[in-house]
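> Output the structure for:
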Amino acid sequence: MNKKPNIIFIHNDHQAYYRWGWDQGTKPKRPNFDKLAQEGAEFNNVYCATPLCGPTRRSVLTGLFPHTHGQTHNYTDPEYNHEVYLNTLAEAGYKNYYYGKWHAGPGAANDHQCEGFSHTDYGNPYITDAYEDYVKRYNLPKAVHRIEKVFDIPEFETQGFFLKLKKGADYQCESSWCGEHAIGVTTTPKETHESFFLANLACEQLEKLAKEKDGKPFSLRVDFWGPHQPHFPTQEFLDMYDDIDVPEYGSFRSNLEGKPEFYHRERSLPFGKDNKIIIPSPVEWEEWKEIVKHCYAHITMVDAAGGMIIDKLKELGLDENTLIIWTTDHGDALASHGGHFDKGSYLSEEVVRIPLAMSWKGRIPAGQVKDEYVSTVDFPVTILDAAGTKFTKNPVHGESLLPLVTGETNEWREDIMSETHGHGYGEEVISRMIVHGEYKYIYTKDHVNELYNLKDDPFELNNLIDNKEYDEILKDMQARLVKWQTKTNDPEKIL
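As a prediction, the model looks like this:
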């Protein structure tokens, strides 16, 4: 197959994922993602470059870890001084289309040779001209959300949007940021929700491309704002979890013993007066279950929207030579480590592990389940490899996944790195992580370091860092991390 493939990249935001293997009960329903995985390959050990939106999104664009591309927090916005895969695709003859959330530093997707719809900064789709035009064309009302619970966060009490979030109230997000800490239900048709708004825009573009038939390859990327909170699924998706129990999460009652102190300062439900997590959680699991169900229903809703895009691709016959990738930017700490939500300055499995499925008819054999270590920085390298090109203006940290899934090679890395520079609120936290086999080591500057046996302790409750029996394992993990740091020119020295 010599013709360059089309490329579909579906990118969710902030998705609860790794908990699925542990709760032994309800798991989010992802029929469309699962179908894609069955048609190609699913990866079990994928780690984001960093568990924070802006920095890891720039890693997806550049194939670089944050310590190199320079965006270490959501709102540190250095100019783009490194090659972006979208521009490289355009130079290779691709037509690029981008729909949805940007949140990857200055500008937006149209600054990188893309057509479509994207928004500077975090963005709120519900106040854009594109959304206004969409609801008019489809004769839809604007999205309305009925609030069922508001998370008690003192720091937000004076912000206008927070004052509007009252239990039982109908709410429309009209501010510049729409990441409210609340759950509820979208009472208008599902097509009014941002996920279906974006899916419909993408489907319209696919229809135009099918009519053009100019033989030029295209890249279409869709970045949903969900399933990041606020969790406002429609009743249709909530009903899928109505009669299902959600067992208590394994680290829900953790007292954070052996953890770095900043675990106490990250987002919890609710905050204490000193802005620290309350241990034990004053919110009982029965109430937490409803929050988790809303999160799961939101995941299923976004899955349905993503499935629309893939179905439209097949309906139009555009799937014959198309690489499809579906993933998310980072995970979600929901209900973990004493009652956290969102994410924080830590590198727990809940926030660093992410889903990934790929298919390419005729190139990627179906039904594969891969356990090799994969990173966010591999995604753009893989896309460019499929397009027959590569990054040329600067070295990158990622590797193409294509030789791994096409069977061209069995050789692959034995460990994987991730990093964080903190959540960006308050003090900076500098951490580096390495995972190899059963073990995970986390270096944090000026704080307690961490060592876990993920096989025996998947919830990371027992920090082995001071256990002398693990000294040799610790030395090996540190040496592995130093190799990654050397390879990626990481200026932070752990030893």
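
> CA only for contacts and neighbour counts going forward, please
Will do.

> can you pull the contacts of the closest residue to residue 365 other than its chain neighbours?
Nearest non-adjacent residue to residue 365, counting by C-alpha to C-alpha, 6 or more residues apart in numbering: residue 40, 5.7 Å away. Residues in contact with residue 40, defined by C-alpha atoms under 8 Å, 6 or more residues apart in numbering, are 357-361, 364-368.

> Sequence B follows; please return its structure for comparison with A:
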Amino acid sequence: MKKIFILLLISFLTCDLFAQQRYNVVFILADDHRYDAMGFMDKFKGLKTPNMDMLAANGAHIKNAFVATALCSPSRATILTGLYPHAHTVVDNQSPVPDNLRFFPEYMQQQGYQTGFFGKWHMGSDGAEKQRGFDQWVSFRGQGVYYNPTLSVNGKAVSYKDSSYVSDLLTDYALEFMTKRKRDKPFFVYLSHKGVHLDFVPAKRHKGMYENLTFNAPPSMFNTATDSSDYIDLWKEKSNPKIQGGYPVNHNDIPKWVRNQRDSYHGVDKMYYGTPKFLPFYRDYLETLMGVDESVGRVIDYLKKNNLLQNTVVFYMGDNGFSFGEHGLIDKRHAYEESMRVPLLVYAPSFIEPGTKVDQVVQNVDIAPTILDIARVPKPGNFQGSSFLPLLKKQSIPWRDRAFYEYYWEYAYPQTPSMFAVRSDRYKYIFNYGNWEINELYDLKADPYEMNNLIRKPEHAQLALGFRKEIFDWLEKTGGLQIPLRPLKDQPRIDHLYKDTY
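Modelled structure (predicted):
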């Protein structure tokens, strides 16, 4: 009896201590990092990400992490606001940030946190102006460059030469901020990498490390291929990949826009209308990722050396995924797994058990409320996401079993339609809005590569109708029953796509 009392007392004191603890938080965001491009996932044979692997082994791996839109600006705005894209209205890479939007670091500042932003902002404008919510600010214009960047350091332009690599520089600034912080206040670091956004350029120390790495083509890569496809004979190269098979394929019900996109800017046969070859492009991506992985390692090493691990929580996440040939596509934007699914790791030795696996559906809309929960900052009433802190602590709480997705047609990339999607633990339904096309329904357990569209199967008709109703109920409930439009003067110039039109 005495032993039970002592255990209960320890448990109470531990919970009370957590409630009073003001944890430091480091949030590391990578660009275009797909969910399975980490060594421990064993998807890309030969890929080594030792520091990400360490986070997963000694912290929590959120296995079903998704973004609400697979596009830079909308995803980043969702992370910062706790709102779905249709609610914060930054629905593409040109939409302005409304003046009334509040970013969650603002609430942390009000509660005494020292806050710093380091890296790619890319939201609302191409400028690198200091944004609200951050005491320290280091950024760059637009997408920036990998080598010798010009950074905006608290509004002052600082140019670098001598082969300075941007992932290293941003990490340097983040570590400097933590070193110079006031010791009597907690801190929040938002380290937002350019890597691994194209055009992929690895650090010189990593260039060539994967030159002999082979590529295993995804089964869906050739579903949309024609006799004229540029890459139908690509695999005669030394990579000699093995194509996994054995999955049912419904060639008749592949949406026309997917077939057409293979031969477009975001397809494997035309690849950005430029000169990248698929295999070097693929290897450059993985080599560029090494700079981001090393950044994670440097942050963890700093926290260890400065005795900060026990009162710091480290997040690692991607802003969206990236396609490497699935359905004949590259890039992102669409609602297939490799685009809308992202890596999400959380490391906190003081309260997360090593090897924790979180199976529940978590989205980028949940990041802001979770970090505020960790910081003991009250959740704003307008947030649409929820804190998954209890899931990290293996507590049983009511939680969603759906991920919702939206993408709005972009003037610059007309080959991809507006679409909405809902994904459960077994099925995905994609509503291709804005064209008279077929919609999509996949059984992800039987068809993980999304090759067998079940939408015309009579036995699945009610299931599809139910999912469609869920999408529009979600949009209505969260204020999304409108298609965002902007004047053409705000659109990028793409005269090469529209000649003699007004």
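
> Could I get the TM-score for this pair?
For this chain pair, the superposition-based TM-score is 0.79 by TM-score structural alignment, normalised by the length of structure 1; 426 aligned residues with a C-alpha RMSD of 2.9 Å.

> Tell me which of the contacts of residue 40 of structure 1 you also see in structure 2.
With both residues aligned by TM-score structural alignment, their matches' C-alpha atoms under 8 Å, the contacts of those that structure 2 also has are 357-361, 364-368.

> Longest helix in structure 2, please.
Determined from DSSP state H, the single longest helix within structure 2 is helix 278-305.

> one step back: any chance of the contacts of residue 40 of structure 1 in TSV, plus distance to residue 347 of structure 1 and secondary structure?
TSV is the format used below for the contacts of residue 40 of structure 1 (distance: C-alpha to C-alpha, whole Å; DSSP: H, G, I helix; E, B strand; the rest coil):
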residue	distance to residue 347 of structure 1	secondary structure
357	23	strand
358	25	strand
359	29	strand
360	32	strand
361	35	coil
364	32	coil
365	33	coil
366	32	coil
367	30	coil
368	28	strand
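
> Pull out the buried residues from those residues.
Taking 16 or more other C-alpha atoms under 10 Å as the criterion, what is buried in the contacts of residue 40 of structure 1 is 357-360, 364-366, 368.

> Which one of those is nearest to residue 332 of structure 1?
residue 357 (18.6 Å; C-alpha to C-alpha).

> tell me the contacts of that closest one?
Neighbours of residue 357 of structure 1 in contact, by C-alpha under 8 Å, 6+ apart: 33, 36-37, 40-43, 325-327.

> Quick check: the aligned residue for it in structure 2?
Taking TM-score structural alignment, the alignment pairs residue 357 of structure 1 with residue 345 from structure 2.

> how near is its match to residue 57 of structure 2?
10 Å (C-alpha to C-alpha, to the nearest Å).

> quick one: the helices in the stretch 251-400 of structure 2?
256-261, 278-305, 337-340, 367-374, 389-392 (DSSP state H, counting those that start in this stretch).

> Which one of the ones you listed lies nearest to residue 430 of structure 2?
helix 337-340 (11.6 Å).

> Need the residues that contact that closest one.
34-35, 66-70, 320-323, 326, 331-334, 405.

> What of stretch 391-403 of structure 2?
60, 66, 68, 351-353, 356, 358, 360-363, 390, 422-425.
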